[in-house]
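**Student:** give me the fold of what follows.
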Amino acid sequence: MEIASQHGKIVILNPAPSLKLPDSLLKNITFITPNETELAQLTGIEVTTEENIRSACRLLLDKGVGTVVVTLGSKGSFYMNHEESGWVQALRVDTIDTTGAGDAFNGALTVALCRGESLRSSIVFATKVAAYVVTQMGAQPLIPESILK
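**Tutor:** Next up is the predicted model:
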């Protein structure tokens, strides 16, 4: 991560399973994508309210993380960096299996960011892909082309 950061590369970390991360690592992360449990473990802040979520995100930003995207399951996701913050609603779907949803979210977020989409648009796309994945059984469903556009 340090080498990638030194060369101006984007570093995206999905901190699962969550461990306490040293500040020397956090300062090299461009995007971190914890769920609410991982965010609490990373920051020591119980994330039961919106204000606590914001406080936990601010703590990571103060330690050098560029952008925090917190996935909150059926509550959607919250994102924050030094320029913007906001909520992206979850899509209401008939959930069959949540296996792989976080990985699908992170993969889709990365794809959208690499396409040059805005942060919010990238999260909306990632939400759409993860919502489709939870409607299928298993960790690696074939995602239709129509979802990926």
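
**Student:** all contacts plus neighbour counts: C-alpha atoms, from now on.
**Tutor:** Fine.

**Student:** need the helices for the protein, in chain order.
**Tutor:** Ranges of helices in the chain, per DSSP state H, are 2-6, 23-26, 36-43, 50-62, 101-114, 119-133.

**Student:** one more sequence to fold, the one below, so I can look at both together:
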Amino acid sequence: MNIHTSSRPKITVVGSANVDLTFRTPRLPIPGETFAGHSLHQGMGGKGANQAVVAARLGAEVAFVARVGNDGFATQAIDAYQADGINTTFIRHSDDQPTGTAAILVDDEAENCIIVVAGANAELTADDVRSAKAIITESDVVICQLETPVEAALEAFKLARAANVLTMLTPAPAELVTDELLSLCDVCVPNKTEIAAITGCGVETEADCVTAAEKLRQRGVRQVALTMGEEGVLVLDETGMSLIPATQVKAVDTTGAGDAFTGALAVSLAEGMSLASAASRAGIVAAISVTRVGTQTSFPSLEEINRWNQAEQTG
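**Tutor:** Predicted coordinates:
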């Protein structure tokens, strides 16, 4: 793989860009119910954009391949990406679809439910991805998710695999995962719900989770990092299985934690870490993110991670 250990990691993210409208509520409503919420927060989201922002804040050189509308949300999103140092050259505008939007409800127990309108995300094409071929083939890691058409992810992984670039997949929504995509995936980062849907395995016990991860490997995935919330992360590769404990924190808002983990995992792997070490570091990034409200606003910088590590060592 094209792993650069002496310079900034190079990450290309192909995926979704959303504007997030986060509603804080005492509890999640039931059908037909109306009640007062605590607050409304507007921020940037989308799994692709989230992962790009995390990687950029951890010091990577990041390019983002995406689609947005021709609207005010698009302007705000691109301005925010550029403020984080992300290369937005390959973000294209759709004339007939709005920028993707998510309505996120978060209750006092930090549980959430989310409604997403894909908008321009649904128009990301293989041609859009091919326009970024030069930067994809120069990357250390290419990350995809499935909030944009699977054809875009397939093209990104084909270009990356041909250039010996590490491919990483967040398999969400899980129902869009194909065998062809898995066969081109070096690192798959599912949660328990997603891996159960993809493999048909139960995930009640640790042994169940290992079986499910092994089934992903049998379908062509080289490495699996199964995120399990407070239970930690189960990693499986050619060297065997490890269970990485979760960093214990008081969660305020878990929105985007999986993307924080994935973006951090990509940077750590690009820096030459083993899968287990990379998962441990990524778990810290995700843990810090859940102690704050919002999605991209909750993602820590490299300086914050360094301070966290120093505090842990001295504490």
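
**Student:** got a TM-score for the two of them?
**Tutor:** Overlay of the two chains. TM-score (TM-score structural alignment, normalised by the length of structure 1): 0.94; 149 aligned residues with a CA RMSD of 1.4 Å.

**Student:** for H82 of structure 1, which of the helices of structure 1 is the nearest?
**Tutor:** Of all those, it is helix 50-62 that lies closest to H82 of structure 1, at 7.5 Å by CA to CA.

**Student:** in structure 2, which residues correspond to that closest one?
**Tutor:** Mapping helix 50-62 of structure 1 onto structure 2 (TM-score structural alignment) gives residues 206-218.

**Student:** what does the matching stretch contact?
**Tutor:** 182, 192, 195-196, 199-203, 223-224, 226, 234, 236, 241 (CA atoms under 8 Å, 6 or more residues apart in numbering).

**Student:** now list the buried members of those.
**Tutor:** 182, 192, 195-196, 199, 201-203, 223-224, 226, 234, 236, 241 (16 or more other CA atoms under 10 Å).

**Student:** now those in CSV, with distance to D79 of structure 2?
**Tutor:** Formatted as CSV, these follow (distance: CA to CA, whole Å):
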residue, distance to D79 of structure 2
L182, 34
K192, 34
I195, 35
A196, 38
T199, 39
C201, 42
G202, 43
V203, 41
Q223, 35
V224, 34
L226, 33
L234, 36
L236, 38
M241, 41
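
**Student:** S301 of structure 2: which of these is nearest?
**Tutor:** When these are compared against S301 of structure 2 (criterion: CA to CA), the nearest one is L226, at 23.9 Å.

**Student:** surely the closest one is in contact with M241?
**Tutor:** No: using CA atoms under 8 Å, L226 of structure 2 is not in contact with M241, being 10.9 Å away.

**Student:** tell me, what's touching the two both at once?
**Tutor:** Contacts common to L226 of structure 2 and M241, judged by CA under 8 Å, 6+ apart, are 234-235.

**Student:** just checking, what's the longest strand in structure 2?
**Tutor:** If you go by DSSP state E, structure 2 has its longest strand at strand 61-69.

**Student:** the inter-axis angle of that one versus helix 257-270?
**Tutor:** Compare the direction of strand 61-69 of structure 2 with that of helix 257-270 by axes from the mean of the first three to the mean of the last three CA atoms, to 10 degrees and you get 140 degrees.

**Student:** what's the first helix or strand after strand 61-69 of structure 2?
**Tutor:** Beyond strand 61-69 of structure 2 on the C-terminal side, the first helix or strand identified by DSSP states H and E is helix 72-83.

**Student:** ok so, going back, distance to R92 of structure 1 added to the helices of structure 1, as JSON lines?
**Tutor:** Listed next are the helices of structure 1 as JSON lines, based on distance: least, CA to CA, whole Å:
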{"stretch": "helix 2-6", "distance to R92 of structure 1": "37"}
{"stretch": "helix 23-26", "distance to R92 of structure 1": "33"}
{"stretch": "helix 36-43", "distance to R92 of structure 1": "19"}
{"stretch": "helix 50-62", "distance to R92 of structure 1": "21"}
{"stretch": "helix 101-114", "distance to R92 of structure 1": "14"}
{"stretch": "helix 119-133", "distance to R92 of structure 1": "8"}
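
**Student:** closest one to I12 of structure 1 among these?
**Tutor:** helix 101-114 (7.9 Å).

**Student:** outside of that closest one, which residues touch it?
**Tutor:** 12, 14, 33, 119, 121-123, 125-127, 129-131, 133-134, 139.

**Student:** show me which of the residues you listed are buried.
**Tutor:** 12, 14, 33, 119, 122-123, 125-127, 129-131, 133-134.

**Student:** residues contacting the residue minimising distance to the centre of structure 1?
**Tutor:** Nearest to the mean C-alpha position of structure 1, counting by CA atoms, centre = their mean, stands T33 at 3.0 Å. Contact analysis of T33 of structure 1 by CA under 8 Å, 6+ apart lists 12-15, 68-71, 106.

**Student:** and these, which two are furthest apart?
**Tutor:** Across the contacts of T33 of structure 1 (CA to CA), the longest gap, 14.3 Å, separates I12 and T71.

**Student:** rewinding a little: just the buried ones among the contacts of stretch 206-218 of structure 2 now: which is nearest F23 of structure 2?
**Tutor:** Of these, the one sitting nearest to F23 of structure 2 (CA to CA) turns out to be K192, at 25.7 Å.

**Student:** what's the match for that closest one in structure 1?
**Tutor:** Using TM-score structural alignment, K192 of structure 2 sits opposite E36 in structure 1.

**Student:** got it, and I244 of structure 2?
**Tutor:** Checking TM-score structural alignment: I244 of structure 2 goes with V88.

**Student:** so its match makes contact with S77?
**Tutor:** Yes: using CA under 8 Å, V88 of structure 1 is in contact with S77, at 5.3 Å.

**Student:** compare these two (neighbour count), which wins?
**Tutor:** Using other CA atoms under 10 Å as the criterion, V88 of structure 1 and S77 rank with S77 on top: 21 against 17.
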